[in-house]
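>>> One predicted model, sequence on top.
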Amino acid sequence: MKKTLKKRTLGKRNRNTGRYTEQKLLKLFQSWNINIHQTIASGSLKQVTNRLSKQDKDLFISDFYTEDLIKGEVIRIENKKRQYKVFKKYYEKTGDKPLIIKDFCMIVNQTDFKNMLDGKFNQPYEVIEDKNNKLLHDFFNQDNAQIVSLISPDDNSSRYKDFLFCIDNKIINKLIKERGMHK
């Protein structure tokens, strides 16, 4: 069954804005002097990669990967762009302090994430139970990501809000150890 012109146009626009926000994330990491690499054909070859061995399949998972955050470890990063209303609760909760979703992840705003990477992160945080976070779980599980970046258009302008970074608990503990931070 053929897609209607409207559906094709929407799909193309979503792909283009997704690529734009991926480039925005890439430039942000580069401005922080962190080498981050875009995964070849991430997302576009799902049917093909499903036929590969696990070792070969790992070459195509997630949007980005880096070895600069934790020595000797490849960290996979997934980037997600959605309308503000989808991420609103996370933007609001992380406005003035990080958010820990118990036994799952920590969500920090862009400034706090940079401070974490610089070893300057020592700030109070809020802990909540892991309820109503299926979408976030799906983002992490989609390509076995260890960090998920979230971004939304700013409703008050033609620009985007800053990124939010959702960091898996295992990675948070390693970052703390590696970068001398306090949780």
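Cool, got the structure.
>>> going forward, measure contacts and count neighbours with C-alpha atoms only.
Will do.
>>> And the longest helix seen in the chain, what does it pack against?
Across the chain, the longest stretch assigned as helix under DSSP state H is helix 5-31. With contacts taken as 3 or more C-alpha pairs under 8 Å, 6 or more residues apart in numbering; DSSP states H and E, helix 5-31 sits against strand 75-81.
>>> moving C-terminal of the strand it packs on, what's the next helix or strand?
Following strand 75-81 in sequence order, the next helix or strand is helix 84-93 (DSSP states H and E).
>>> Let me know the angle separating that next one from strand 75-81.
120 degrees (axes from the mean of the first three to the mean of the last three C-alpha atoms, to 10 degrees).
>>> Any buried residues in helix 84-93, and which?
For helix 84-93, burial by neighbour count (16 or more other C-alpha atoms under 10 Å) applies to Tyr84, Phe87, Tyr90, Tyr91, Lys93.
>>> adding another structure so you can compare the two:
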Amino acid sequence: MNRRSFLLAPGCAVLLIWMRPVRSDDKIGVDRARLEVSPEGQVLLSADFSLSLTGTLRDAVNRGLALYFVTEVEIQRRRWYWLDETVVRTELEWRLSYHALTRQFRVAAQGGQSDSFGSLEEALAAMSRIEGWAVAPASRLSPDEAYEVWVRMKLDTSRLPKPFQMTAMTDRDWNPQSEWKRFDFTVPTPSSAR
């Protein structure tokens, strides 16, 4: 073994460990996302996510730890002369918890709506579909102007107890998040909406 191979071998080993494949059981993905303007003048988001938990997170929920998931939305106006302008930035928070006494999983949305489910899969399915979430008044967007919309979902690690926050910084099992999903959106003019 020459000197060059001796120096490259540890570097390659570190690179292979760092580039380990992402397991399919710890992924959050954005399957579909779209915006529309309601007759009441609100910009509404509808989205579907693929959401599954790692064994570590499943155990944590089953032992009574509440997990907070956040859906983030950004709407940006493109500008040729400067950085894009963020017109809307908002988020929707979900709280997932397990109640051992009733053996029910509870999903509570930020607006106060909450539902109980008999299984974790049912609770995750409820969290993975958003229909008609008002992200902004349509008056904040100019008609017939093109906007970029960015959507993602992630576990809010800042809401975990402090010891778990430290673990989440180094362990990907404790930090699932989707990639940003980007799509274009144009607010129709009042005449074209008819």
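Noted; the coordinates are in hand. Quick caveat, the model's predicted, so the values are computed rather than measured.
>>> Mind checking the TM-score on these two?
Remark: TM-score between the superposed chains equals 0.23 [TM-score structural alignment, normalised by the length of the first structure]; 79 aligned residues with a C-alpha RMSD of 5.9 Å.
>>> Closest to Asn109 of the first structure out of the buried residues of helix 84-93 of the first structure?
Using C-alpha to C-alpha, the shortest approach to Asn109 of the first structure within the buried residues of helix 84-93 of the first structure belongs to Tyr91, at 7.8 Å.
>>> is it true that that closest one touches Leu164?
Yes. Tyr91 of the first structure is in contact with Leu164 according to C-alpha atoms under 8 Å; the separation is 7.3 Å.
>>> Which neighbours do the two have in common?
Common neighbours of Tyr91 of the first structure and Leu164 are listed as Asn109 (criterion: C-alpha atoms under 8 Å, 6 or more residues apart in numbering).
>>> circling back to that earlier point, need the next SSE after the longest helix of the first structure, C-terminal direction.
Scanning onward from helix 5-31 of the first structure (DSSP H and E), the first element met is strand 37-38.
>>> ok, the residue lying closest to Thr90 of the second structure once chain neighbours are set aside - contacts?
If the residues on either side of it in the chain are set aside, Thr90 of the second structure comes closest to Val73, at 5.5 Å by C-alpha to C-alpha, 6 or more residues apart in numbering. By C-alpha under 8 Å, 6+ apart, the contact set of Val73 of the second structure is Val88, Arg89, Thr90, Glu91, Val135, Val149, Trp150, Val151, Arg152.
>>> Skip the chain neighbours and tell me the closest residue to the fourth one.
Spelled out, it's Glu91 of the second structure. In space, Glu91 of the second structure is closest to Glu72, 4.3 Å off (C-alpha to C-alpha, 6+ apart).
>>> Would you agree that neighbour is in contact with Thr90?
Yes. Counting by C-alpha under 8 Å, Glu72 of the second structure does reach Thr90; the two are 6.0 Å apart.
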